[in-house]
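# need coordinates for the below:
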Amino acid sequence: MKGMMRRKDREMQRDEALEFLRECHVGRLGTASPEGVPYVTPVNYVFFDEDIYFHCALSGHKLENIKENENVCFEVDELISIVEDENPCEISTKYKSVVAFGKASIVEDDEVRLEALKKLVDKYVSENNVSSKLTIDKMTKTRVVKIKPEIITGKASIK
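Got it, this is the predicted structure:
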C-alpha cells in the first residue's frame, strides 16, 4: 500500500523526512503519459509551506503528463557510503531517501510563481540577495509547478 513502510526499522520520523526534503538539491519527478507510460526526470526544487515547487520550460513531457494526470511521485535521496564485505551478499549501502505522492498543478498566480522562483534562486545561488532582481515580467519563459503532497515517507540506513 502506498505510504506504508515495509522496513519499520528504517523509517524516518516525519520531521526528519521533511527536513531532508528541504535540504536536498535534486528531486526526481515521476509522471505518467495518457497512455500510462512512466516518465521520470530530475528537477531542481524547493519545499516550503508543506508543498514542493519546481520550475521548467513552458512545454514538454512533464507538463503534458501533468495536464492529463495530476498524480505524481517525487523522490530525493542521498547515497552516504557503500558498506563493503568479503561476502558479496552482505555488501550494502548507507542512504537516506524520501518519497512523496501527491497532486501536481501548474501555478498560474504570478505572485505565487514569483515567491517560488525567488525561493529557488535563494536555495541554489549563494550570492546574497540575487533573488531580489527577479520580477514578474522576467518570468515569461518559465513555468512553476506545485506538488501538494498527500503522503510523505522517509527511509534511512545510516547505522
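
# CA only for contacts and neighbour counts going forward, please
OK.

# okay, which residue is most central for this structure?
For the chain, residue 27 is the residue whose C-alpha lies nearest the centre (Cα atoms, centre = their mean; 3.9 Å).

# run a quick neighbour tally on residue 53.
24 (other Cα atoms under 10 Å).

# now the residue nearest to the centre of the chain: how far from residue 49?
Relative to residue 49, residue 27 is positioned 17 Å away (Cα to Cα, to the nearest Å).

# before we move on, back to that, state the helix or strand in which the nearest residue to the residue nearest to the centre of the chain once chain neighbours are set aside lies.
Spatial nearest neighbour of residue 27, chain neighbours left out: residue 76 (4.8 Å); criterion: Cα to Cα, 6 or more residues apart in numbering. Assigned by DSSP states H and E, residue 76 falls within strand 71-83.

# for the chain, longest helix please?
helix 110-124 (DSSP state H).

# that one packs against which elements?
Contacts defined by 3 or more Cα pairs under 8 Å, 6 or more residues apart in numbering; DSSP states H and E place helix 110-124 against strand 38-48, strand 51-56, strand 143-157.

# tilt between that helix and strand 38-48?
Here helix 110-124 points in a direction 90 degrees away from that of strand 38-48 (axes from the mean of the first three to the mean of the last three Cα atoms, to 10 degrees).

# please identify the buried residues of helix 110-124?
Within helix 110-124, the residues that count as buried by 16 or more other Cα atoms under 10 Å are 113-114, 116-123.

# nearest to residue 18, of those?
residue 123 (15.8 Å; Cα to Cα).

# isn't that closest one up against residue 46?
Yes: counting by Cα atoms under 8 Å, residue 123 touches residue 46, with 7.3 Å between them.

# let's see this one next, to set against the first:
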Amino acid sequence: MQFVGILQIRSYDKVKEFLNEEHVGRLSSIDENGFPQIIPMNFVFLNDAIYMHSHVKGEKLENISRNNKVGFEADRELEFLPSYFEDPHNASLADTLYISVVIKGMGVFVSDREEKTLALNGLMKKYQPEGQYDPIESDMRVLDAVSIIKVVPQTIHGKYKIGQHLNPKDRMELAKNILKKNSPTSKKTLKIMGFEETSDGLRMIDEPVW
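Just a heads-up that it's a prediction; the model follows:
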C-alpha cells in the first residue's frame, strides 16, 4: 500500500495537464447484457468534466441512456524497461514507466446549445491548435447532427511511475540505461523524470512531484 501511495498523482493541476495533452481516452459503459463496453474516443477536459462528440445513434448512447454510470481512462506508456536492465536472466524484472488517469462518474447527454458549442470548440482548439477554421456558433445546424457526451466525475484517480519509487543511485542507473537504449521516446521520458543530458553526462535537474 505504501508503494501504491508513492505512485499516486496528488496534484489536480497535473491531472488536468495530462488530460489536456492526451488525444485518446476510453469510455466505458454497461451494455444491455451487463458487460462493459469500452470505446476509444477523442475528448476534451473542460470545466472539470470530460466532453466527447458522437454520432446521434449508437450502442454507447443506448448504454448510457439505460445506465448512466460510466468510466473513463487515459494513459501514456513512457518507456518499457527490459528485464536485462537489472538481470540478464530474470524476465520477471521487466517493467514500464507510465502515466494514467481513471475517472468514475455519470454520463450526461448535453442538450444546451451553448454548452454543446463550448464542447465542440474546445475539441477543435485541442486537436487543431494551429487554427485555420471558423469557430462553431450555437445557431449552426451541425449541433443537431452530433451528440455531446459529458462525463461528470465522481472520482478521479491518477498514477504515474517515473522512477520516484527508487533511491537516487538506482534512479540514475535507470536513467543511464534508458539513454543507452535510445528508444524513440527515451529523451522525452528522461525529461519527464527530471534528467538533463549534459556534456558531462546525465544530471538530475528537477525532482518531479505530482
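
# just tell me the aligned range of the longest helix of the first structure in the second structure.
Matched against the second structure by TM-score structural alignment, helix 110-124 of the first structure falls on residues 113-127.

# repeat for stretch 42-58 of the first structure
Against the second structure, stretch 42-58 of the first structure falls on residues 40-56 (TM-score structural alignment).

# chain center to that stretch: distance?
13 Å (Cα atoms, centre = their mean, to the nearest Å).

# quick one: end-to-end length of that stretch, please.
First residue to last in stretch 40-56 of the second structure (Cα to Cα) measures 17 Å.

# ok, back up a step: of the buried residues of helix 110-124 of the first structure, closest to residue 42 of the first structure?
Distances from residue 42 of the first structure to the buried residues of helix 110-124 of the first structure, taken by Cα to Cα, are shortest for residue 120, at 14.9 Å.

# how much space between that closest one and residue 64 of the first structure?
Taken as Cα to Cα, the span from residue 120 of the first structure to residue 64 of the first structure is 23 Å.

# how close does the equivalent of residue 95 of the first structure over in the second structure get to residue 34 of the second structure?
By TM-score structural alignment, residue 95 of the first structure lines up with residue 98 in the second structure. Distance from residue 98 of the second structure to residue 34 of the second structure, counting by Cα to Cα: 30 Å.

# between the two, who's got more neighbours?
A count of neighbours by other Cα under 10 Å puts residue 98 above the other of residue 98 of the second structure and residue 34, at 17 against 10.

# and the more buried one, that one's in a helix?
No: read with DSSP: H, G, I helix; E, B strand; the rest coil, residue 98 of the second structure is strand and lies in no helix.

# residue contacts, it?
When contacts are counted by Cα atoms under 8 Å, 6 or more residues apart in numbering, residue 98 of the second structure is found next to 75-79, 160-162.

# still on that earlier bit, of the helices and strands packed on helix 110-124 of the first structure, which approaches residue 128 of the first structure most closely?
Once these are compared by Cα to Cα, strand 38-48 is nearest, at 17.6 Å.

# where's residue 100 of the second structure relative to residue 127 of the second structure, distance?
Distance from residue 100 of the second structure to residue 127 of the second structure, by Cα to Cα: 20 Å.

# what's the answer for residue 57 of the second structure, then?
Separation of residue 57 of the second structure from residue 127 of the second structure (Cα to Cα): 24 Å.

# swap in residue 79 of the second structure?
Residue 79 of the second structure is 24 Å from residue 127 of the second structure, where distance means Cα to Cα.

# before we move on, what about residue 81 of the second structure?
Counting by Cα to Cα, the gap from residue 81 of the second structure to residue 127 of the second structure is 30 Å.

# then residue 95 of the second structure?
Residue 95 of the second structure is 31 Å from residue 127 of the second structure, by Cα to Cα.

# try residue 162 of the second structure
Taken as Cα to Cα, the span from residue 162 of the second structure to residue 127 of the second structure is 27 Å.

# same deal with residue 70 of the second structure?
24 Å.

# ok, residue 8 of the second structure next?
Distance from residue 8 of the second structure to residue 127 of the second structure, by Cα to Cα: 28 Å.

# got it, and residue 5 of the second structure?
33 Å.

# before we move on, what about residue 37 of the second structure?
25 Å.

# please apply the same query to residue 169 of the second structure.
40 Å.

# next: residue 94 of the second structure.
Relative to residue 127 of the second structure, and taking Cα to Cα, residue 94 of the second structure is found at 34 Å.
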